[in-house]
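A.B. asks: Provided below for reference: sequence and predicted model.
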Amino acid sequence: EPGGPGRPGFLLMEWIEEGRPGPGFWEAFGRGLAALHRHTGPRYGFDQDNFIGRLPQSNTWHDCWPAFFQAERLEPQVARARASGRWSHDWEAPLERLYARLDELLPSTPPPSVLHGDLWSGNALVAADGTAALIDPATYYGHRETDLAMTELFGGFEAGFYEAYREAWPLEPGYEARREVYNLYHLINHLNHFGSGYAGSVASVLRRFG
């Protein structure tokens, strides 16, 4: 029972009336996300665990970003894929090589930004007043590039969004490579949710970086 034994619970959610994007919507959205990312926490993680889709997401606090990304993002998803038989034995060696390279591939202590955590187009709405509204977060404090990477995994947003974000808060060199590493988490999550249709994408990232 949601409220505990003998205690009924309820879920209270805000209703968002949808509208249409007006001129400058994507640019305002990009600037707004950069402003959100300016809010930072003490470390990487969150005060409680949550969910990514229907699967648990671990948010144990870490002082080092690559250590957090390996222990709280990649390793739990890999463990689920192994347990379900969706993980290929051929991926083991490149995965270990990727783990060994994370300190080189990812920044050690980027600002721990508050993140949406699952920012694809289905979780971004246009509210009635024409502004962007984000739903279904998988929130934690982490490297802001993970949110941007996720927006590009399934087609991406309009170019004005990215231009405005980068104008508000430029990205460090090497983002394109880090984007692929960060999206490996979401690809394995989709492998766990939806099956072998994502196996080729997982294998491709592991071959590139491992």
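C.D. replies: Perfect, I can see it now.
A.B. asks: use CA for all of it now, contacts and neighbours both
C.D. replies: Noted.
A.B. asks: residues touching the residue lying closest to residue 195 once chain neighbours are set aside, list them.
C.D. replies: Excluding its sequence neighbours, the residue lying closest to residue 195 (CA to CA, 6 or more residues apart in numbering) is residue 86, at 7.1 Å. Contacts for residue 86 (CA atoms under 8 Å, 6 or more residues apart in numbering) come out as 191, 192, 195, 196.
A.B. asks: what's the neighbour count on residue 123?
C.D. replies: Other residues near residue 123 number 14, with proximity taken as other CA atoms under 10 Å.
A.B. asks: what does residue 164 give?
C.D. replies: For residue 164, using other CA under 10 Å, the count is 20.
A.B. asks: shouldn't residue 147 be in contact with residue 116?
C.D. replies: Yes - using CA atoms under 8 Å as the test, residue 147 is close enough to residue 116 to be in contact (6.7 Å).
A.B. asks: picking that back up, Validate this expectation: the residue nearest to residue 195 resides in a strand.
C.D. replies: No - looking at residue 86 with DSSP: H, G, I helix; E, B strand; the rest coil, it is coil, so not inside a strand.
A.B. asks: okay, pairing it with this:
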Amino acid sequence: MDAEISRADNSWPLLHQASWYGDHDKVEAFLQTGADVHGIDDEGETALHQAAWRGHTEITHSLLMANADPDARDYTGQTPLHHAASTGSETAVIELLTVCADPRIEDDDGRKPHSLAEENFHHSTAEILREKETQLFGHVVLPDTDSIPRKKRGGPSVDVAVIPFLPLHEGTSLSFEEYGQSSTSSTSRIRLRLNSGEHEFYFLKTGPNGDVFAGEYESLSAIHKAVPSFCPRPIAHSKFLDLKRFFLLTEYIDMEAIDENQPTGNSLAQKLAQLHSTPVPIPEGYGAPVYGFHIPTYVGGTRQPNIWSPSWSDFFGETRLRFVERLVEKARGPDPELHSLLDRVILEVVPRLLGPDHLGGETGIQPSLVHGDLWAGNKTRGKIGRNGGVEDLVFDPGSFYAHSEYELGIMRMFGGFSSGFFKEYHRYRPKTAPVSEYGDRVELYQLYQWLSHWALYGREFRDNAKGCMEKLLHDYGKSQA
């Protein structure tokens, strides 16, 4: 095998894949057989970028010893040091700094590695980077909280369709600038200068699919009603006058107001437990709360149908797993092995773990409002409004009414939530009975995410989905009865 040119089925170089998944033995084997340590993937990233992002320090060391460039820049201008700083991987940061990775390099949005660390609340990592830069280059590097990417927009102004939703008065001036980033929409900040000289800010998303913003508006509305301090208040969603684009207007999260010595409100774990414990409304035509939501919602670009169902096991099996199977086949083609495994999971495992006569014991479970897409990139700490304090906040939801532990599936997949977070959360929201099956339920909920990621991003997630299904079937399939 020529490791230099060999690639996985998804066109990801094998050295990148092994570096991402932390397979040190394979990395060493690929390097010994001539893999190109400088090779890049479709995003301009080297294998060192992958290892640094995931915090795989031994692999980072091996790649550096094979003369990987510590200052290689991807297509956004970020180096491996930016990646390690973003995720707070201190050992990888130190490894990179040891071989003289340059902490002064700015990405295409003008952010140094320490800025990305601060933006993601990895303050001790940021301090390591600032101290190293001061030591090497002889100037004091101050904390940088002004690290949210934004660029002045010279031409366009706020569409007149947005104006009625803003508190404009005589003497109020308005400005508009690109702000933040999103994979599915354009994002901007609206600044109002009041007669008093103070400023008010609003956040605006625009895009071609109005249903996306309708779903996000209703999701934010439901979360804000249940726990007002947990997310920005949605203000409006509508279409622009040209009818070709739509918008969502919300309160603005000031992430630059963070002060570690400033008191905050309830923690993220407390707020999430409160959200999951708030009674949910009863839809018209039903006598009790049910699972689903009154409109479709979106996770990234994936539309989620939310057809009402009184049975959680039926909803999850059919409206989530069976639906995402169709997405995979549409995007990746028929897969008989997938279909066979998933069919057994839906028919055998889902009823055993989530059946109404089993889950929750004698009392059963009640629907809970979930954020629906709560990974590390959809949480932050910031201030909303001129008079509020700094809070733990969430955004970009794709909500519906579900078993509360469904939320924990994606939260446990990609990091960003410590064991201390889950311990605190379960003090306020205990694990559902049977507690012994808690880990298996979370793994079952992760299956939906693995399948969804397979549909969106390619075959590297197929093995995750397959392994998950095989384990669940081994433990809970009918053959084990």
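C.D. replies: Right, received. Where do you want to start? Keep in mind that this is a model prediction, so the values were computed, not measured.
A.B. asks: Got a TM-score for the pair?
C.D. replies: Taking TM-score structural alignment, normalised by the length of the first structure as the basis, the two superposed chains have a TM-score of 0.90; 210 aligned residues with a CA RMSD of 2.5 Å.
A.B. asks: on that earlier part again, filter the contacts of residue 86 of the first structure down to the buried ones.
C.D. replies: Among these, those buried by neighbour count (16 or more other CA atoms under 10 Å) are 191, 192.
A.B. asks: Dump the contacts of residue 86 of the first structure to a markdown table, plus secondary structure and distance to residue 42 of the first structure.
C.D. replies: Below are the contacts of residue 86 of the first structure laid out as a markdown table (DSSP: H, G, I helix; E, B strand; the rest coil; distance: CA to CA, whole Å):
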| residue | secondary structure | distance to residue 42 of the first structure |
| --- | --- | --- |
| 191 | helix | 32 |
| 192 | helix | 31 |
| 195 | coil | 36 |
| 196 | helix | 38 |
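A.B. asks: can you give me the strands in the first structure?
C.D. replies: Ranges of strands in the first structure, per DSSP state E, are 50-52, 55-57, 113-115, 124-126, 132-134, 140-142.
A.B. asks: what's the second one aligned against in the second structure?
C.D. replies: Spelled out, that is strand 55-57 of the first structure. Aligned by TM-score structural alignment, strand 55-57 of the first structure falls on residues 302-304 of the second structure.
A.B. asks: what's the average distance of that stretch to the first structure?
C.D. replies: Compared with the first structure after fitting, stretch 302-304 of the second structure deviates on average by 0.8 Å (mean CA distance after the TM-score superposition for the first structure).
A.B. asks: What lies in contact with that stretch?
C.D. replies: Here stretch 302-304 of the second structure makes contact (CA under 8 Å, 6+ apart) with 296, 297, 298, 320.
A.B. asks: any idea which of those residues is the one closest to residue 278 of the second structure?
C.D. replies: Distance to residue 278 of the second structure across these (CA to CA) is lowest for residue 297, with 20.1 Å.
A.B. asks: In contact with the closest one, which residues?
C.D. replies: With contacts defined as CA under 8 Å, 6+ apart, residue 297 of the second structure is in contact with 211-212, 214-216, 219, 303-306, 398-400.
A.B. asks: Over to residue 45 of the first structure?
C.D. replies: Going by CA under 8 Å, 6+ apart, the list of residues near residue 45 of the first structure reads 59, 60, 61, 62, 68, 140, 141, 142.
A.B. asks: number of nearby residues for the third one?
C.D. replies: The one in question is residue 61 of the first structure. Residues lying near residue 61 of the first structure (other CA under 10 Å) number 18.
A.B. asks: wait, it sits on residue 46?
C.D. replies: Yes - at 6.4 Å, residue 61 of the first structure counts as touching residue 46 under the criterion of CA under 8 Å.
A.B. asks: Could you check which residue of the first structure pairs with residue 117 of the second structure?
C.D. replies: When the first structure is aligned by TM-score structural alignment, residue 117 of the second structure is left unaligned.
A.B. asks: Run through the helices of the first structure in chain order.
C.D. replies: 25-37, 65-68, 75-84, 92-105, 145-151, 159-168, 175-194, 199-209 (DSSP state H).
A.B. asks: now residue 193 of the second structure, nearest residue through space, not along the chain?
C.D. replies: Closest residue to residue 193 of the second structure apart from its sequence neighbours, by CA to CA, 6+ apart: residue 199 at 4.6 Å.
A.B. asks: re the thing from before, tabulate the contacts of residue 86 of the first structure (JSON lines), appending distance to residue 205 of the first structure.
C.D. replies: Shown next, in JSON lines, are the contacts of residue 86 of the first structure (distance: CA to CA, whole Å):
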{"residue": "191", "distance to residue 205 of the first structure": "13"}
{"residue": "192", "distance to residue 205 of the first structure": "16"}
{"residue": "195", "distance to residue 205 of the first structure": "17"}
{"residue": "196", "distance to residue 205 of the first structure": "15"}
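A.B. asks: Report the contact partners of residue 94 of the first structure.
C.D. replies: 206, 207, 209, 210.
A.B. asks: try residue 24 of the second structure
C.D. replies: Residue 24 of the second structure neighbours (CA under 8 Å, 6+ apart): 18, 58, 59.
A.B. asks: What sits closest to whichever residue in the second structure pairs up with residue 146 of the first structure if chain neighbours are left out?
C.D. replies: Alignment note (TM-score structural alignment): residue 146 of the first structure maps to residue 406 of the second structure. Take residue 406 of the second structure and drop its neighbours on the chain: the residue closest to it by CA to CA, 6+ apart is residue 445, 5.7 Å away.
A.B. asks: Distance-wise, check the one you found relative to residue 405 of the second structure.
C.D. replies: Distance, residue 445 of the second structure to residue 405 of the second structure, using CA to CA, to the nearest Å: 8 Å.
A.B. asks: So for the two, which residue has more residues nearby?
C.D. replies: More crowded of residue 445 of the second structure and residue 405, by other CA under 10 Å: residue 445, with 20 against 17.
A.B. asks: The more buried one matches what in the first structure?
C.D. replies: In the first structure, residue 445 of the second structure lands on residue 182 (TM-score structural alignment).
A.B. asks: which residues touch that match?
C.D. replies: So residue 182 of the first structure contacts 146, 149, 150 (CA under 8 Å, 6+ apart).
A.B. asks: Export the strands of the first structure as CSV, with columns for distance to residue 202 of the first structure.
C.D. replies: Shown next, in CSV, are the strands of the first structure (distance: least, CA to CA, whole Å):
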stretch, distance to residue 202 of the first structure
strand 50-52, 18
strand 55-57, 18
strand 113-115, 23
strand 124-126, 25
strand 132-134, 27
strand 140-142, 22
